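Chemist: what's the 3D shape of this:
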Amino acid sequence: MIPRGSKPANEYSNPNLLLGVFPTLFPYGFGALEDSSRPVQINFREHVRYLLSYGDRRFEEHYSFIFVLFNILQRRTACFHAQLMTSRPYFQQSAQLLETLSSEDVATALLNISKASYSKVSDERINTLMKHIKVVGGHVMGSAYSRSALRTKIHSLCFNLGLPSLFVTINPADIHSPVALYFAGVDLDLDRVLPEVLRTSYECSQIIATHPVATAKFFNCLIKSILKCLVLGGVLGPTKA
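Modeler: As a prediction, the model looks like this:
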């Protein structure tokens, strides 16, 4: 069950991969992701979401499971959009240009970038490579290019609708919120939260750190409530964006 060998394991259509990587999470060797023998096929992303919502929280509290699965999702997204890009007719010209690149050219460009002396027009081949990386990276969640794509959308809204009339930064302190502790499984009566039933700051920080999914649910619930009460037909009235 546990894979061994000098060759990397295939992560596509390999239901035994995670069973072998995390034997303590799948002690009976069942419940694999992308198992073709399952009568009803489940999407990989939705299956991960289901596992992270398990009642016993063993997947959520595992020290590496969530990071390994997130990395797999990132790579799959990058590969999918790279495949789409390479299937476009215009990519043939870029491919011919990229074929002339050598490892020394890339190393030189990286050295120039690290020295902040890289010019955008210094090498057309490097510019083409960076352009394609940016296009693919813009679809990968958590990447620098995805954040850049979001900033571009914000700038587009400003150009189209004008500057925002109200700019608010919301940064909820999850380690001080009883709601976050409730999502993390702490037995609390949210209608009657008393100081003596709350944990110490260290205990709260420890609980929040070991329950990343609960923290994400708390953040999502809080932001949705704020948008619903203040923006979406709430105090601030109708908005354009």
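Chemist: From now on I want contacts and neighbour counts done on CA atoms only, so please keep to that.
Modeler: OK.
Chemist: Quick one: the helices in the chain, in order.
Modeler: In the chain, the helices defined using DSSP state H lie at 16-21, 44-52, 58-61, 65-86, 91-98, 103-114, 124-137, 144-161, 178-183, 201-209, 212-226.
Chemist: OK, contacts around the nearest residue to Gln74 once chain neighbours are set aside?
Modeler: Nearest residue to Gln74 in three dimensions, chain neighbours excluded: Val140, at 5.7 Å (Cα to Cα, 6 or more residues apart in numbering). Each residue near Val140 by Cα atoms under 8 Å, 6 or more residues apart in numbering is listed here: 74, 77-78, 146.
Chemist: just checking, Gly61 touches His211?
Modeler: If you look again at residue 61, you'll see it is Glu, not Gly. Yes: using Cα atoms under 8 Å, Glu61 is in contact with His211, at 6.0 Å.
Chemist: higher neighbour count, these two?
Modeler: His211 (21 against 17; other Cα atoms under 10 Å).
Chemist: how close does the residue nearest to Thr210 when sequence neighbours are not counted sit to Val179?
Modeler: Nearest residue to Thr210, sequence neighbours excluded (Cα to Cα, 6+ apart): Glu61, at 5.6 Å. Look at Glu61 and Val179: by Cα to Cα, to the nearest Å, they are 19 Å apart.
Chemist: Cys229 now?
Modeler: 18 Å.
Chemist: More neighbours: which of these two?
Modeler: More neighbours surround Val179 than the other of Cys229 and Val179, with 21 against 14 (other Cα under 10 Å).
Chemist: burial of Ile113, as a residue count?
Modeler: 12.
Chemist: The structure of the following sequence is requested for comparison with the preceding one:
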Amino acid sequence: MTASALRRLAPSTPEDKTPDLILHHGSDPIPEYNNPDLIPGMYPTLYPFKIGSFEDASCPSPLSFEAQARYYLDLGDKVFRHHFSYIFVVLNMLQRRKSHLQTHFTVQTARFRRVADTLTSLDSHTIADAAEIIEAEKSTKSLTSEQKRALDLLRYVNTVVQKVPGSYAAKISAHADIRNYFSYFGLPHLFFTFNPSAVHSPIFQVMYGDKSVNLSDRYPKLPPSSERARRLAQDPVAAADFFEFSVNMLFDERLGGRLPPHKEQHHRHSSHPGSSRTKRFLLEVAAILQCRCFAKQR
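Modeler: As a prediction, the model looks like this:
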């Protein structure tokens, strides 16, 4: 296969002007929703037979995009989780879908009618032109009356995207949840930070697939630190599994209670593995420690 690829790079004759690589393009964008051919077309090495695509109407059991992506990351064949761009592209698509469905605007009641009329009267080209002028840091004196109306919307309209994973609003929402716990239970007297290191853990090496690590030994023999760091970078899904396992064991074996179920799913393909689990952990530990402090005082 390599020899065939090299032969194709060289022209058959000196007069041959055929390009080495041809990229087909068109004016119509490829639809992202309900397009079973999108992901297999982007990753032909992961789907050599174009079987198992997303949102396939011929599938007897409907499966959501997010659930199917999570299933591929949990397969015994680690070709999906070890791919250098598959996780990031799928995460980007999930974030866009969340932003399409979960983004909404907030405005003061007194200005609602005025803002609604202005928003419906402006076209997309006017808003895009105003955005380009602001992005280029040009003077706003050259704006037309319609563009100035579009610019005024920024002062009265707020965008809420707190349900989009990884967004700034989602982090602010997590901080607000933690502060609410403090308001209800009071400020805790003891803070505990739990940060298990996957690089130095023999459990992570086993989750990665290293069968030479014996967990029965008191001090299991681990590969060199450079190899452990490479494994962590290659398999972030195993790192997320290790983090979730560590948190569950902390509650089961040290705090004497299982972590309660939560309606939010743990997104293993996030840029920070276990971010939602981290938020839950901080909230629960703060509540447990505060309750124990109150019990001792009584």
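Chemist: so what corresponds to Asn220 of the first structure in the second structure?
Modeler: Applying TM-score structural alignment, one finds that Asn220 of the first structure aligns to Glu244 in the second structure.
Chemist: Phe67 of the first structure now?
Modeler: Phe67 of the first structure maps onto Phe88 in the second structure, by TM-score structural alignment.
Chemist: since we're on the nearest residue to Gln205 of the second structure once chain neighbours are set aside, how many residues are nearby?
Modeler: Leaving aside its chain neighbours, Gln205 of the second structure sits nearest to Val213 (7.2 Å; criterion: Cα to Cα, 6+ apart). Val213 of the second structure has 17 neighbours, counted by other Cα under 10 Å.
Chemist: With the one 10 residues further on instead?
Modeler: One way to gauge burial is a neighbour count; for Pro223 of the second structure, by other Cα under 10 Å, it gives 14.
Chemist: Report the separation between it and Ser201 of the second structure.
Modeler: Per Cα to Cα, Pro223 of the second structure is found 11 Å from Ser201 of the second structure.
Chemist: for Cys293 of the second structure, what are its contacts?
Modeler: Cys293 of the second structure neighbours (Cα under 8 Å, 6+ apart): His189.
Chemist: Same check on Pro172 of the first structure?
Modeler: Pro172 of the first structure neighbours (Cα under 8 Å, 6+ apart): Phe219.
Chemist: 10 Å - rerun?
Modeler: Applying Cα atoms under 10 Å, 6 or more residues apart in numbering to Pro172 of the first structure gives the contacts 218-219, 222-223.
Chemist: Filter these down to the buried ones.
Modeler: Neighbour counting with 16 or more other Cα atoms under 10 Å marks 218-219, 222 as buried within the contacts of Pro172 of the first structure.
Chemist: now those residues in TSV, with distance to Asp123 of the first structure?
Modeler: TSV is the format used below for these (distance: Cα to Cα, whole Å):
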residue	distance to Asp123 of the first structure
Phe218	47
Phe219	44
Leu222	47
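Chemist: Among these, which one sits closest to Gly234 of the first structure?
Modeler: Leu222 (15.1 Å; Cα to Cα).
Chemist: measure the closest one to Pro89 of the first structure for me?
Modeler: Leu222 of the first structure sits 45 Å away from Pro89 of the first structure, going by Cα to Cα.
Chemist: cool, Glu203 of the first structure as well?
Modeler: Applying Cα to Cα to Glu203 of the first structure and Pro89 of the first structure gives a distance of 57 Å.
Chemist: How about Arg4 of the first structure?
Modeler: Taking Cα to Cα, one finds Arg4 of the first structure at 41 Å from Pro89 of the first structure.
Chemist: now Pro195 of the first structure
Modeler: Taken as Cα to Cα, the span from Pro195 of the first structure to Pro89 of the first structure is 65 Å.
Chemist: Repeat that for Thr77 of the first structure.
Modeler: Taking Cα to Cα, one finds Thr77 of the first structure at 21 Å from Pro89 of the first structure.
Chemist: With neighbour numbers in mind, choose between these two.
Modeler: A count of neighbours by other Cα under 10 Å puts Thr77 above the other of Thr77 of the first structure and Pro89, at 17 against 9.
Chemist: The more buried one -> the second structure?
Modeler: Using TM-score structural alignment, Thr77 of the first structure sits opposite Lys98 in the second structure.
Chemist: Many thanks, I have nothing further to ask.
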